[in-house]
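Peer 1: Predicted model and sequence follow; I will ask about them next.
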Amino acid sequence: MKTMLASAALLAGLGLSGLAHAHSPYMLPSTFDVSDRKVVTVQGSFTESFFTPEVVMKSDTYAVVGPDGVRKALTPTYLRELALVEAPIETAGTYRITTGQRAGRVGKATLVNGEWEFLEPGKAPAGAEVVDMQSITTADVYVTRGAPSTGALAPVGKGLEFQAITHPSDITTGQPAKFVVLYDGKPVAGQEVTLTAGGDRYADVKAAPVTVKSDAQGRFELKPERSGVYQVQARYRVAPAAAGQPGQSHTYSLTFESLR
């Protein structure tokens, strides 16, 4: 189940993301085309303005997935506003640099019109069933050395994620980029997905985030209208699996570059 969080302050405190008004997660590489190097540096952070880091994104599961599909752990360096990882780029192909699934804080939530909403402390509606809800955040980015490859694009099959149909290194300005939204490896129908452009600080007219919904097969399309770097994000909430267990609020984000 999906819904917007009620409080920006709660979002930031939980390590969750609010699409336009609270801190959202992202991974940003020093470059997307790594053909001329053997290592790429990637920052992980939460922000309200892409891509200006504000809150460091800590994770025990930072990793790089190589063109062969093999996953290798990365050791982050934590600063106050961001985390930095260096991923080795040893062979040609596409690499996924990821935070992995990182568990955030646990808040209180309740069902409102069939959707889970987080509650501000001490403000549960009278008679409402209140459950614990834990945030789970995953942020990914793809970089390519030489010709794009597909080994690193394989879905993890756990939690919320996007399966790229259009290769992330082949996204072209003004053309549709196609994805499938998955939860535990299965397509999610009717899922809201929001695309946000970076670099608005210097724009004469700021581009508003664009929200689309996945179809019955979990497919959705995005069309970047100008060249630049973008963050695309979704959130999916599930009820507790059993009494005494917390529910889960999954946030997934992908950063990509669009070129003409």
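Peer 2: Arrived safely, thanks for sending.

Peer 1: CA atoms for contacts and neighbours, from now on please.
Peer 2: Fine.

Peer 1: Looks like E129 contacts L111 (just checking).
Peer 2: Yes - using CA atoms under 8 Å, E129 makes contact with L111 at a distance of 7.5 Å.

Peer 1: between these two, who's got more neighbours?
Peer 2: L111 (15 against 10; other CA atoms under 10 Å).

Peer 1: What is the burial count for the residue nearest to L79 when sequence neighbours are not counted?
Peer 2: Sequence neighbours aside, V56 is the residue nearest to L79 in space, at 6.6 Å (criterion: CA to CA, 6 or more residues apart in numbering). Under the neighbour criterion other CA under 10 Å, V56 is assigned a count of 20.

Peer 1: wait, what's in contact with V56?
Peer 2: G44, S45, F46, Y78, L79, R80, E81, L82, A83 (CA atoms under 8 Å, 6 or more residues apart in numbering).

Peer 1: neighbour-wise, which of those residues leads?
Peer 2: Greatest neighbour count in these, by other CA under 10 Å, goes to G44: 28 neighbours.

Peer 1: can you tell me which helix or strand it belongs to?
Peer 2: Here G44 sits within strand 39-47, counting by DSSP states H and E.

Peer 1: could you say what helices and strands that strand packs with?
Peer 2: Contacts defined by 3 or more CA pairs under 8 Å, 6 or more residues apart in numbering; DSSP states H and E place strand 39-47 against strand 24-29, strand 55-56, strand 83-88.

Peer 1: would you turn those into JSON lines with distance to G104?
Peer 2: Converted to JSON lines, the helices and strands packed on strand 39-47 look like this (distance: least, CA to CA, whole Å):
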{"stretch": "strand 24-29", "distance to G104": "12"}
{"stretch": "strand 55-56", "distance to G104": "13"}
{"stretch": "strand 83-88", "distance to G104": "16"}
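
Peer 1: Below is an additional structure, to be compared with the one above:
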Amino acid sequence: MQQQRFTKALALGLIFAGMSMTAKAHDAWLLPNATMIDAKEAWVSLDAGISNQLFEFNHAPLRLDNLMITDPDGVSTKATGAVLGKYRSTLDLRLPKDGTYRLSIVNNNVMGSYKLNGETKRFRGAQGSPQVQIPAGATEVQTTNVLTRLETFVSANKMSETALKPSGSGLELIPVTHPSDLRVGEPIRVRFQLDGKPAAKLAFSVVPGTAKYRGSSGEQRLTTDDKGEASFTVAAPNMYYLSASFPGGERGAPQQPGAKRYTYAATFEVLPQ
């Protein structure tokens, strides 16, 4: 599944999460308690986890060390005050400005292998970190650059657009339909771009949470058009997980040496009419 391809790459890239891959893929996710908060003093509670079912606390916490908060004015700051639990991380975040916030974890990681003195060594870590330095004398060097983005959006008292602007780096989603105004049965329009250019013919999936109460994943598989755009609807209110990766291909397919891999995932809330 597209979603599983994302989470395998993400788990390898987010080494700070402290998880090891098992035979079954896991999902890494951010889950706000609401995406539209109407209150004089607005707060949002955020859960972050890694699990084998979406939004279930059953495997490992996702660390929020690198969580960035982009406020309605477009100012980004690193989140503080997160609590690391057994199965999830939690953060209570005050939203002092009215408008839409982006909550995101973005990483640029390198993984690969080399031979030194006849022994194969494997490595992974952040771009430029000591963990990914290749020693002198190494041969058969193979590396893959993995750029990951995991995010969600919340609005306080009103919706705004500034925090939705893309950075122009990596695989990004530009919400055409505002992410705090998604309704059952109404078209949800999105646009993907890759390093600032339209991500044409990009496969992505949309999956509702609480699968254990349905007995099926409920996954929709979709593809963007030549402009990197797509439109879809959902039949029931829920929190939804949208994910994509580039390049595509079968899960576990070998990567070319020096290749780049891009992954994206976001949590959206769809409300009743």
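Peer 2: That came through fine. Being a predicted model, the structure only gives us computed values, none of them experimental.

Peer 1: Overlay them and tell me the TM-score.
Peer 2: Scored against TM-score structural alignment, normalised by the length of structure 1, the superposed chains reach a TM-score of 0.76; 227 aligned residues with a CA RMSD of 3.0 Å.

Peer 1: ok, back up a step: which among the helices and strands packed on strand 39-47 of structure 1 is found nearest to Q175 of structure 1?
Peer 2: Of all these, it is strand 24-29 that lies closest to Q175 of structure 1, at 22.3 Å by CA to CA.

Peer 1: which strands and helices sit next to that closest one?
Peer 2: If contacts are counted by 3+ CA pairs under 8 Å, 6+ apart, strand 24-29 of structure 1 sits against strand 39-47, strand 130-145, strand 247-258.

Peer 1: so where is it in structure 2?
Peer 2: Aligned using TM-score structural alignment, strand 24-29 of structure 1 spans residues 27-32 in structure 2.

Peer 1: So what's the gap between that stretch and the chain middle?
Peer 2: 8 Å (CA atoms, centre = their mean, to the nearest Å).

Peer 1: try stretch 96-116 of structure 1
Peer 2: With CA atoms, centre = their mean, you get 12 Å for stretch 96-116 of structure 1.

Peer 1: Buried residues, it. List them.
Peer 2: Buried residues in stretch 96-116 of structure 1, defined by neighbour count with 16 or more other CA atoms under 10 Å: 96-104, 106-110, 116.

Peer 1: between the residues you listed, which is nearest R260 of structure 1?
Peer 2: The closest of the buried residues of stretch 96-116 of structure 1 to R260 of structure 1 turns out to be R96 (CA to CA; 22.4 Å).

Peer 1: any idea how far G248 of structure 2 is from whatever residue of structure 2 lines up with S45 of structure 1?
Peer 2: Using TM-score structural alignment as the criterion, S45 of structure 1 maps onto G49 of structure 2. Per CA to CA, to the nearest Å, G49 of structure 2 is found 25 Å from G248 of structure 2.

Peer 1: what does L93 of structure 2 give?
Peer 2: Going from L93 of structure 2 to G248 of structure 2 by CA to CA gives 35 Å.

Peer 1: Map the residue nearest to L79 of structure 1 across to structure 2 for me.
Peer 2: Matched across to structure 2, V56 of structure 1 falls on P61, judged by TM-score structural alignment.

Peer 1: Now render the helices and strands packed on strand 24-29 of structure 1 as a markdown table, adding distance to L14 of structure 1.
Peer 2: Formatted as a markdown table, those follow (distance: least, CA to CA, whole Å):
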| stretch | distance to L14 of structure 1 |
| --- | --- |
| strand 39-47 | 11 |
| strand 130-145 | 7 |
| strand 247-258 | 10 |
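
Peer 1: if we can go back for a sec, how big is the offset of the match of strand 24-29 of structure 1 relative to structure 1?
Peer 2: Following superposition, stretch 27-32 of structure 2 is found to deviate from structure 1 by 1.4 Å on average (mean CA distance after the TM-score superposition for structure 1).

Peer 1: Tell me which residues touch A126 of structure 2, please.
Peer 2: By CA under 8 Å, 6+ apart, A126 of structure 2 lies in contact with N107, N108, N109, V110, V132.

Peer 1: Name the helix or strand for the third one, please.
Peer 2: Counting by DSSP H and E, the element that carries N109 of structure 2 is strand 99-116.

Peer 1: so what does that strand touch, helix or strand wise?
Peer 2: Against strand 99-116 of structure 2 (3+ CA pairs under 8 Å, 6+ apart) you get helix 2-13, strand 68-70, strand 119-126, strand 139-156.

Peer 1: Out of those, which gets nearest to R221 of structure 2?
Peer 2: R221 of structure 2 lies closest, by CA to CA, to one member of these: helix 2-13, at 8.2 Å.

Peer 1: That closest one to strand 259-270, inter-axis angle?
Peer 2: On the basis of axes from the mean of the first three to the mean of the last three CA atoms, to 10 degrees, helix 2-13 of structure 2 is oriented at 120 degrees to strand 259-270.

Peer 1: so what's the most centrally placed residue in structure 2 up against?
Peer 2: For structure 2, the residue nearest the mean C-alpha position is L150 (2.1 Å; CA atoms, centre = their mean). Contacts for L150 of structure 2 (CA under 8 Å, 6+ apart) come out as W29, L30, S104, I105, V106, Y264, A265, A266.

Peer 1: So the fifth one versus T224 of structure 2, what's the distance?
Peer 2: Distance of V106 of structure 2 to T224 of structure 2, given as CA to CA: 23 Å.

Peer 1: try the third one
Peer 2: For S104 of structure 2, the distance to T224 of structure 2 (CA to CA) stands at 23 Å.

Peer 1: One more: the second one?
Peer 2: Shown here: L30 of structure 2 relative to T224 of structure 2, a distance of 24 Å by CA to CA.
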